[in-house]
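Visitor: Take a look and give me a structure for this.
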Amino acid sequence: MNFTVLVLIFLILGFIVGRSIGIDFGNMYEIMLYIQILLIGIDLGKSSGLRGVKKVGKFGLLLPLFTIIGSLIGGIIASIVLNIPIKYALAIASGMGWYSLCGPILAKYSAIYGVMGFLVNLAREVLTIIGYSFVIKKFPKDMAITLGGGTSMDSTLPIIVKFGGKDIMILSFVHGFILTLLIPFITPFILMLPI
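Guide: So this is what the prediction gives:
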């Protein structure tokens, strides 16, 4: 069975189970994320270690910059097309997939835009999981890492590596790591701008 179909089946199954039972998994998601990052670290250590991080070079620093610029351009376009105030459209776009951060930050300013920030960034993560394998058929696999934004170091990394290959694992991790460091500053900064 096609991997993308399996991902969709498990996503839908998880949604149905989540709606059907009232179990609170608490911080299980966070624990699983740490385990995933540990496994990624082990895999990185086995393959190329710190040499691999150095190997990404300038491109590894430029790719997050391209992601930020592209995301903000997307926010400007969304502002125009959807008639959303530019400040909120840019702040939503600046979440770059980090829905659990973007939504709450925006909610301090507006409940509606907080929900939008959460949903848009959740959609970015889900669409990366579902769509990365299709996008790399038309675009370079390393440039397609930008789809995942900050999630390219954790939740979308397994998908990126599965379809893009292990040779882009370090680039994807570095890309997501840099964005994860920057997003908590970019989003609040945009919301403070007098625009």
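Visitor: alpha carbons only for contacts and neighbour counts from here, please
Guide: Will do.
Visitor: Let me know the secondary structure of Ile23.
Guide: Three-state call for Ile23 (DSSP: H, G, I helix; E, B strand; the rest coil): coil.
Visitor: other SSEs contacting whichever strand or helix holds Phe189?
Guide: Assigned by DSSP states H and E, Phe189 belongs to helix 169-192. Under the contact criterion of 3 or more CA pairs under 8 Å, 6 or more residues apart in numbering; DSSP states H and E, helix 169-192 touches helix 49-55, helix 57-82, helix 86-93, helix 99-107, helix 157-164.
Visitor: mind checking which of those is nearest His175?
Guide: Proximity to His175 (CA to CA) singles out helix 57-82 among these, at 5.5 Å.
Visitor: Now for the nearest residue in space to Ser152 that is not next to it in sequence, how many residues are close by?
Guide: Among residues not flanking Ser152 along the chain, Gly176 sits closest, at 4.7 Å (CA to CA, 6 or more residues apart in numbering). Neighbours of Gly176 under the rule other CA atoms under 10 Å: 26.
Visitor: and for comparison, fold this next one:
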Amino acid sequence: MIMTIAAALLGGMAAGYLFMDVSDKDMLDFILMTALDIMVFIAGIEIGSNRGILKRVCNWHSAVLALSIPAAVAVGSIGGAALIGMAVGLSFYDAVLVGSGLGWYSFSSVVISAMYSTEIGTVSFLANMLRELSAFFLIPVLVRLHKLLALAPSGAATMDSGLPVVIKYTNLHVGMYSFINGLVLTLIVPVLLSWLLSLK
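Guide: This is a model prediction of the structure:
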């Protein structure tokens, strides 16, 4: 699957360079969202059709785990961004802002650009977009250490674009946690960014 994803990415880059321009953006957005909706729908069918999975996550232990995972991912994302950001010359505040996107590049970059800095908004877009792309290649490696590590690289994207990849390399049980992880992180991002931006 890694080779297929890499080939698709390179093929798309070549097609974009040779045949597309800025005027095609709306069409590409439509195709992207349609394909994403289909992927998530199919993943949902897989999870929903396995009633044993739903029973396994409907207990206190699973509920605690389901909330602990996004909390750990959020802390790790922000802490990692702060360390790397300062190492490359960003201020602690700017680095934390970038990390607070938690993989949701389309939202965080717009909010940061509009309310704080276009430059940091651009950094947020690139960092979180590259995070999502690199997740496709990191997930197959990380699952060898522990299946739940598959939920860290994509961040908020584990509920959409990252979900099929997580299920492919783990199982439907982890896929359920993947969806919950992405959902919780997606809900956290607007609150976290609003709070951080209010401090400046």
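Visitor: just to revisit the earlier point, and the helix holding Phe189 of structure 1 against structure 2, how far off on average?
Guide: By mean CA distance after the TM-score superposition for structure 1, the fitted helix 169-192 of structure 1 averages 1.2 Å away from its aligned residues in structure 2.
Visitor: Where in structure 2 does that helix fall?
Guide: Counting by TM-score structural alignment, helix 169-192 of structure 1 falls onto residues 175-198 of structure 2.
Visitor: what do you get for stretch 88-105 of structure 1?
Guide: Using TM-score structural alignment, stretch 88-105 of structure 1 corresponds to residues 94-111 of structure 2.
Visitor: try stretch 146-158 of structure 1
Guide: Stretch 146-158 of structure 1 maps onto residues 152-164 of structure 2, going by TM-score structural alignment.
Visitor: Gly18 of structure 1 versus the alignment partner in structure 1 of Gly80 of structure 2, what's the distance?
Guide: Correspondence of Gly80 of structure 2 to structure 1, assessed by TM-score structural alignment: Gly74. Using CA to CA, to the nearest Å, one gets 32 Å for the distance from Gly74 of structure 1 to Gly18 of structure 1.
Visitor: Pro184 of structure 1 now?
Guide: 29 Å.
Visitor: higher neighbour count, the two?
Guide: A side-by-side neighbour count of Pro184 of structure 1 and Gly18, using other CA under 10 Å, places Pro184 first with 16 against 13.
Visitor: Can you tell me the closest non-neighbouring residue to that one?
Guide: Nearest residue to Pro184 of structure 1, sequence neighbours excluded (CA to CA, 6+ apart): Leu101, at 7.6 Å.
Visitor: returning to what we had before: enumerate every residue touching the nearest residue to the match of Gly80 of structure 2 once chain neighbours are set aside.
Guide: Nearest residue to Gly74 of structure 1 in three dimensions, chain neighbours excluded: Ala93, at 6.9 Å (CA to CA, 6+ apart). Ala93 of structure 1 sits next to 71-72, 74-75, 117, 121 when contact means CA atoms under 8 Å, 6 or more residues apart in numbering.
Visitor: can you tell me which residues contact the residue sitting nearest the centre point of structure 1?
Guide: For structure 1, Thr151 is the residue whose C-alpha lies nearest the centre (CA atoms, centre = their mean; 2.9 Å). With contacts defined as CA under 8 Å, 6+ apart, Thr151 of structure 1 is in contact with 96-98, 125, 157, 176.
Visitor: tell me, how many neighbours does Gly52 of structure 2 end up with?
Guide: Neighbours of Gly52 of structure 2 under the rule other CA under 10 Å: 12.
Visitor: Count the neighbours of the nearest residue to Ile68 of structure 1 once chain neighbours are set aside for me.
Guide: Nearest non-adjacent residue to Ile68 of structure 1, counting by CA to CA, 6+ apart: Ser94, 7.0 Å away. Ser94 of structure 1 sits with 32 neighbouring residues when counted by other CA under 10 Å.
Visitor: go on, the one 4 residues further on?
Guide: For Trp98 of structure 1, the count of nearby residues is 26 (other CA under 10 Å).
Visitor: Quick check: it touching Leu122?
Guide: Yes - counting by CA atoms under 8 Å, Trp98 of structure 1 touches Leu122, with 7.4 Å between them.
Visitor: Give me the common contacts of the two.
Guide: What both Trp98 of structure 1 and Leu122 touch, as defined by CA under 8 Å, 6+ apart, is an empty set.
Visitor: so where is stretch 9-19 of structure 1 in structure 2?
Guide: Per TM-score structural alignment, the counterpart of stretch 9-19 of structure 1 in structure 2 is residues 7-17.
Visitor: on average, how far is that stretch from the matching bit in structure 1?
Guide: The superposed stretch 7-17 of structure 2 is, by mean CA distance after the TM-score superposition for structure 1, a mean 0.9 Å from where its aligned residues fall in structure 1.
Visitor: chain center to that stretch, what's the gap?
Guide: Offset of stretch 7-17 of structure 2 from its chain centre (CA atoms, centre = their mean, to the nearest Å): 21 Å.
Visitor: Check which residues of it are buried.
Guide: Residues of stretch 7-17 of structure 2 include none that count as buried (16 or more other CA atoms under 10 Å).
Visitor: Understood, closing this out.
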